[in-house]
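Visitor: Turn this into a structure:
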Amino acid sequence: MKVSTKVFGEINNQEVHSYTLKNNKGIEVTCLTYGCIISDIRMPDSKGKTESIVLGFDTIKEYQDYSPYFGAVVGRVAGRIKGGSFQLDNQTYDLNKNEGKNHLHGGLDGFDHKLWEATPIEKEDCSGVEFTYLSKDGEEGYPGNLLVKVTYTLNNNDEFTISYEGSTDQKTLVNLTNHTYFNLSGDAKRTVLDHILKLQSSEFLELDNDLLPTGEILNVADTPFDFRKGHNIREGVESDNLQNILVGRGYDHPFLLDHTKEQQISLYDPLSGRKIDIDTDQPAVVVYTGNQLTEDFEIRGSASQKYLGICLETQGLPDSVHHKHFPSCELTPNETYKAVTKYKFSVYNNV
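Guide: Down below sits the predicted model:
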């Protein structure tokens, strides 16, 4: 399978390249050297019409001016870090604060703003791109030189895989994710309110007013957070549950995955027939339903609006450095950070 490439734009006199992976079933994935951004995923619907199923832009300037992390790899640490500081081995590290008094998604100039080195991968049964970036000691306040590798691959079984690796020369924090906004209606013609989400998750994290975990782990039973049998996004948006209201009516919550043999995460749009099944080795997925999307920009000709996309951010638990009962995101020089998430695209013709 081949990889096609072209110049997408320019930042600080450096070219930004796009890479497009295409399989023999009509699935296309386009990604950028800027922020490791997945700028487009295209797939057929139940009637064979191929459209985009993610939110993105056609120019670098739009990504710089408007993007709420559309399609980007975020890090070093995904999510919020309370107070923009943490302690490792009794030493305090102060991070850049880019959301009030807190640190969000790697800071002011996180991985989503970086130019990554890229190497195409072309094999008989798959194609992909390997991205690498060296985050230097002290970047955004984090300790250690962290070498990161992110690999995107697409095969002829309609499977798209994201693999992450990281190594450091000093103890540090690492928790990476991809921040793609999915909309299976095609070309963002509808919101995701009637998308059906199914999660193999019995518990989720309670959030405080800053959208930080309180440390409490709540049971999903008898709440709009119970997606074990699947239900639409609208249920949470219209809910009077205080946690739904807190985040702007919807979801912006970490769900702990049960890691059963069933598909861990499924997203389905009944009208288009498009479906994505997601498996990951990560302990959680943050479900964000675009509650904070504003209306002051366009997305490839469509006006932005709340609930126009849903993010399914597979990762470790946010702010784990302040909650010792959460799985740790600390990385030492004798360890390698590894994470894998696989997306399976399919179409149902009974619509």
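
Visitor: can we go C-alpha only for contacts and neighbour counts from here?
Guide: Noted.

Visitor: In the stretch 51-200 of the chain, mark out all the strands, start to finish.
Guide: Along the stretch 51-200 of the chain, counting by DSSP state E, counting those that start in this stretch, strands occupy 73-74, 80-81, 85-88, 91-94, 103-104, 117-122, 126-135, 146-155, 159-168, 172-173, 177-178, 181-182, 196-199.

Visitor: buried ones in the last one?
Guide: Just to be clear, that refers to strand 196-199. 196, 197, 198, 199 (16 or more other CA atoms under 10 Å).

Visitor: Here is the second sequence; please produce its structure so I can put it next to the first one:
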Amino acid sequence: MNKLKFTAYLLSFSLSFLLVEDAFSQNLNSAGKSFITTETIGQVEGHDVLQYTLQNKTGMKVQLITYGAAITNIVTPDKFGEMNSVVLGFDSLSDYAGSQNQLLGSTVGRVANRISNKKFTIDGKEYTLTSDIHGGAKGFDKRIWSSKKISRKNEVAIEMTYLSKDGEEGFPGNLLVTITFTLTNSNDLVIDYKATTNKATPLVLTNHSYFNLSGGKNTKILDTELTVYADKYLEYGDGSTITGKIIDVKATPFDFSSSKPIGKDIDKVQQYTNGYDVTFALRNQSDKLVLAAKAFEPLSGRELEVYTTEPGVVFYTGNWLSEKLKGRNGVPNTKNGAFCLETQHYPNSINTPAFPNTILRPGKTFTSKTIYRFLVRK
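Guide: Next comes the predicted model:
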């Protein structure tokens, strides 16, 4: 080897060593620390979409994108200490923005779930919407949200904001919505909702994450054991339209008042989807933050506790998930491959006076809190 080549070799070796040393130092410095990273992952309709990665001191990670104010990934440990994703997601922004995305991790509004016949009346004026479900044809899940990092001691948080203008999707009023996603060092993902308006408008917000607590080791969630702290559920008529009646869960397939596997009675559910898509009326109707549901996955030992100030929770078992649509790492989605626990007010409340109020008026501030707490049973 001549002197010139030898010198080049030494420089190359030194550079490689420094890069490895720098990467090692970054990993060492990030261990045991909470931090947030940010990157631009593409554009939708000419607007940049940001992705935030939040990591706490235990190593749990949550990823969010500003398209749809969506939770795209949650990585938690199982009983063996192995870190895996526990929510469905996609590999690309184009999949999230695609027509086949079934609200994976999205924020849903202005009114989540259904408004019958796409119509409602407030103070004697009738309004007609672009769709009867999930906030219209282009709801909050298809909008670009503003975002910023929030400084908090020992916690990492992202605030996302969206101004839904008067008349958007047929709804009245300029509605300003702020959602703060906080990852704590006790492995809580806290979602705080806040909204104000200049005209009376219906408002029902939720998050539509699909959970599989096995971390992908089980393609179905039928063995996951679920408890819902509710004694009643909302009766449905054709399809999933709510009739307005609230039914006792006893002696029905909807009885999760004590823990049972999701798949135990799923074949008995005579819904149009041949699976669970039901709203539970929670025992708590006080607006206080309480435990609403608990899910335990025996294979991984992971446990999810859901706390909320909302009066209801929608339990959905991914009945329309299809293998035709590939998820994260190219893995096909599977019917009943994940479940949702969507904390919210009742469907069609705006047209059902007996249901809890969903009208936000000027001068009032809407607030709501939901916590997804991740635990492990050894």
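
Visitor: thinking again about what came up before, just the buried residues of strand 196-199 of structure 1 now: which is nearest residue 68 of structure 1?
Guide: For the buried residues of strand 196-199 of structure 1, the closest approach to residue 68 of structure 1 (CA to CA) belongs to residue 197, at 21.9 Å.

Visitor: What's that closest one aligned with over in structure 2?
Guide: Using TM-score structural alignment, the partner of residue 197 of structure 1 in structure 2 is residue 226.

Visitor: so what corresponds to residue 310 of structure 2 in structure 1?
Guide: By TM-score structural alignment, residue 310 of structure 2 lines up with residue 282.

Visitor: What sits closest to that match if chain neighbours are left out?
Guide: residue 315 (5.3 Å; CA to CA, 6 or more residues apart in numbering).

Visitor: that older thread, tabulate the buried residues of strand 196-199 of structure 1 (TSV), appending distance to residue 291 of structure 1.
Guide: Converted to TSV, these look like this (distance: CA to CA, whole Å):
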residue	distance to residue 291 of structure 1
196	17
197	16
198	19
199	20
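
Visitor: doesn't the match of residue 310 of structure 2 fall inside a helix?
Guide: No. The assignment for residue 282 of structure 1, made by DSSP: H, G, I helix; E, B strand; the rest coil, is coil rather than a helix.

Visitor: coming back round to it: and which of the buried residues of strand 196-199 of structure 1 is nearest residue 138 of structure 1?
Guide: Closest to residue 138 of structure 1, out of all of the buried residues of strand 196-199 of structure 1 and judged by CA to CA, is residue 199, at 37.3 Å.

Visitor: In contact with that closest one, which residues are there?
Guide: 226, 227, 228, 229, 230, 257, 264, 265, 266 (CA atoms under 8 Å, 6 or more residues apart in numbering).

Visitor: What's the PyMOL line that selects buried ones from the residues you listed?
Guide: Listed next is the PyMOL selection for buried residues among these, using 16+ other CA under 10 Å:
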select buried, resi 226+227+228+230+257+264+265+266
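
Visitor: of the contacts of residue 199 of structure 1, closest to residue 29 of structure 1?
Guide: Using CA to CA, the contacts of residue 199 of structure 1 come closest to residue 29 of structure 1 at residue 266, 19.1 Å.

Visitor: how long is stretch 107-125 of structure 2 from one end to the other?
Guide: This stretch, stretch 107-125 of structure 2, spans 28 Å end to end (CA to CA, to the nearest Å).

Visitor: residues in structure 1 aligned with that stretch?
Guide: Stretch 107-125 of structure 2 maps onto residues 73-91 of structure 1, going by TM-score structural alignment.

Visitor: in the matching stretch, what's buried?
Guide: 73-82, 84-86.

Visitor: now these as a markdown table including distance to residue 213 of structure 1?
Guide: Formatted as a markdown table, these follow (distance: CA to CA, whole Å):
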| residue | distance to residue 213 of structure 1 |
| --- | --- |
| 73 | 22 |
| 74 | 19 |
| 75 | 18 |
| 76 | 18 |
| 77 | 15 |
| 78 | 13 |
| 79 | 10 |
| 80 | 9 |
| 81 | 10 |
| 82 | 9 |
| 84 | 14 |
| 85 | 15 |
| 86 | 15 |
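
Visitor: which parts of the longest helix along structure 1 are buried?
Guide: With secondary structure taken from DSSP state H, structure 1 has its longest helix at helix 60-66. Within helix 60-66 of structure 1, the residues that count as buried by 16+ other CA under 10 Å are 60, 63.

Visitor: Distance of the nearest residue to the match of residue 197 of structure 1 once chain neighbours are set aside relative to residue 235 of structure 2?
Guide: The shortest distance from residue 226 of structure 2 to any non-neighbouring residue, by CA to CA, 6+ apart, is to residue 295 (4.5 Å). Per CA to CA, residue 295 of structure 2 is found 23 Å from residue 235 of structure 2.

Visitor: Ok, residue 211 of structure 2 next?
Guide: In terms of CA to CA, residue 211 of structure 2 sits 25 Å off from residue 235 of structure 2.

Visitor: show me the contacts for the equivalent of residue 277 of structure 2 over in structure 1.
Guide: Aligning on TM-score structural alignment places residue 277 of structure 2 opposite residue 252 in structure 1. By CA under 8 Å, 6+ apart, residue 252 of structure 1 lies in contact with 211, 286, 287, 288, 289.

Visitor: quick one on the thing from earlier: burial measure for the match of residue 310 of structure 2, as a count.
Guide: For residue 282 of structure 1, the count of nearby residues is 20 (other CA atoms under 10 Å).

Visitor: Go through the contacts of residue 199 of structure 1 and flag which are in strands.
Guide: 265, 266 (DSSP state E).

Visitor: Now distance to residue 109 of structure 1 too, for the contacts of residue 199 of structure 1, in JSON lines please.
Guide: Formatted as JSON lines, these follow (distance: CA to CA, whole Å):
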{"residue": "226", "distance to residue 109 of structure 1": "36"}
{"residue": "227", "distance to residue 109 of structure 1": "35"}
{"residue": "228", "distance to residue 109 of structure 1": "37"}
{"residue": "229", "distance to residue 109 of structure 1": "39"}
{"residue": "230", "distance to residue 109 of structure 1": "37"}
{"residue": "257", "distance to residue 109 of structure 1": "30"}
{"residue": "264", "distance to residue 109 of structure 1": "32"}
{"residue": "265", "distance to residue 109 of structure 1": "30"}
{"residue": "266", "distance to residue 109 of structure 1": "32"}
